[in-house]
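1. sequence? don't have it. structure:
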């Protein structure tokens, strides 16, 4: 593997690509604790816990992402992160508030969707039961 000054990072959510770009370093948190990755770090895979992912871009600018559980794969000079939910914020102070409000809203939307699906399933079962009662 060649030595590189930065790595390409992709932070993906089920519905969109939250971040794509170069990073000089990355900090994240797994079940066994926080860790950092530099461009020439050994390849590995780990499960991420709900936490903050901190990216330092080659120009020194830091980007903060609040994520839900996910998976990180480092291969060569590429880091792929897949998370259920995520949000970017300009700083750590506002990130906490944005994550709380955004994730709470998503939880409410998921709860409404699950309730609607349950009603559809119950209606379908009732309709199949009524078909059985019909004479041939």
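-> Perfect, thanks for sending it. Keep in mind that what you see is a predicted model, and the values were worked out from it rather than measured. Numbering: from 1, shown residues only.
2. hey, let's count contacts and neighbours off CA atoms from now on
-> OK.
3. center of this protein - which residue?
-> residue 83 (1.8 Å; C-alpha atoms, centre = their mean).
4. Please, where are all the strands along the chain?
-> Along the chain, counting by DSSP state E, strands occupy 7-12, 17-23, 25-30, 33-37, 44-48, 51-56, 62-67, 70-75, 78-83, 86-89.
5. Packing partners of the shortest one?
-> Just to be clear, that refers to strand 86-89. strand 17-23, strand 62-67, helix 92-133 (3 or more C-alpha pairs under 8 Å, 6 or more residues apart in numbering; DSSP states H and E).
6. Now find how far off-centre it is within its chain.
-> 10 Å (C-alpha atoms, centre = their mean, to the nearest Å).
7. again, but for the first one
-> Using C-alpha atoms, centre = their mean, the distance from the centre of strand 7-12 to the centre of the chain it belongs to is 12 Å.
8. tell me which strands and helices it is in contact with?
-> Checking 3+ C-alpha pairs under 8 Å, 6+ apart, strand 7-12 ends up next to strand 17-23, strand 78-83.
9. quick one, which of these is packed in tightest?
-> strand 78-83 (a mean of 21; mean count of other C-alpha atoms under 10 Å).
10. and that strand with strand 17-23, angle?
-> Inter-element angle recorded for strand 78-83 and strand 17-23: 150 degrees (by axes from the mean of the first three to the mean of the last three C-alpha atoms, to 10 degrees).
11. distance between strand 78-83 and the chain's centre?
-> On C-alpha atoms, centre = their mean, the centre of strand 78-83 falls 9 Å from that of its chain.
12. next up, a second structure to put side by side with the first:
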């Protein structure tokens, strides 16, 4: 099988001869073998692992993403961020924890942004009231 893992800025993995692949979506871990049915799923923050043609295990930490299998021979993963490596322990401890911390930071920033937007809307609404209450310069 051919495996391709891409981010918006680069091709992280482009490998032929993949014998098997393991990944994880919201329902849990799953495997892909040659001649797998066409498949599309959304990945969670996890480590994708595969067995290459030379029998070695390879790994890539992904920050969510979309995995597709086409024609039973092509596996494509599109993700926001990916880090390939040969040491599973390092990827698990450092990269995945950084991905999770980044997600939490983004969540906090999104909440704060929403709070600022709502406050701006309240201010605008207060100045646009038809009865003139709260409008600047009203008596």
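-> Nice, thanks for sending it over. These numbers come from a predicted model, not from an experiment.
13. From residue 67 of structure 2, how far out is residue 8 of structure 2?
-> From residue 8 of structure 2 over to residue 67 of structure 2 the distance is 15 Å, taken as C-alpha to C-alpha, to the nearest Å.
14. got the helices and strands packed on strand 86-89 of structure 1 as a markdown table, with distance to residue 54 of structure 1 columns?
-> Formatted as a markdown table, these follow (distance: least, C-alpha to C-alpha, whole Å):
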| stretch | distance to residue 54 of structure 1 |
| --- | --- |
| strand 17-23 | 10 |
| strand 62-67 | 5 |
| helix 92-133 | 10 |
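15. Would you mind telling me which of the ones you listed is nearest residue 29 of structure 1?
-> Smallest distance to residue 29 of structure 1 across those (C-alpha to C-alpha): 10.1 Å, for strand 62-67.
16. Off-centre distance for the closest one?
-> 11 Å.
17. Which secondary structure elements does that strand sit against?
-> Contact partners of strand 62-67 of structure 1 among helices and strands, from 3+ C-alpha pairs under 8 Å, 6+ apart: strand 51-56, strand 86-89, helix 92-133.
18. Any chance you could list what contacts it?
-> By C-alpha atoms under 8 Å, 6 or more residues apart in numbering, the surrounding residues in contact with strand 62-67 of structure 1 are 50-57, 83-92, 95-96, 99.
19. so how far does that strand sit from its counterpart in structure 2?
-> Comparison of strand 62-67 of structure 1 with structure 2 after fitting gives an average deviation of 2.3 Å (mean C-alpha distance after the TM-score superposition for structure 1).
20. got the angle between that strand and strand 51-56?
-> 160 degrees.
21. sorry, back to before: looking at the helices and strands packed on strand 7-12 of structure 1, spot the one closest to residue 44 of structure 1.
-> Among the helices and strands packed on strand 7-12 of structure 1, strand 78-83 sits nearest to residue 44 of structure 1 (C-alpha to C-alpha), with 9.6 Å.
22. Mean distance of that closest one to its aligned residues in structure 2, please.
-> Mean deviation for strand 78-83 of structure 1: 2.2 Å (mean C-alpha distance after the TM-score superposition for structure 1).
23. Kindly report the same for stretch 115-124 of structure 1.
-> For stretch 115-124 of structure 1, the mean deviation from structure 2 after alignment is 2.4 Å (mean C-alpha distance after the TM-score superposition for structure 1).
24. what stretch of structure 2 does that stretch fall on?
-> Counting by TM-score structural alignment, stretch 115-124 of structure 1 falls onto residues 111-120 of structure 2.
25. Spatially, which residue comes closest to the residue nearest to the centre of structure 1, not counting chain neighbours?
-> Once flanking residues are discounted, residue 83 of structure 1 sits nearest to residue 70: 4.0 Å by C-alpha to C-alpha, 6 or more residues apart in numbering.
26. show me what contacts the one you found?
-> Contact analysis of residue 70 of structure 1 by C-alpha under 8 Å, 6+ apart lists 47-50, 81-84.
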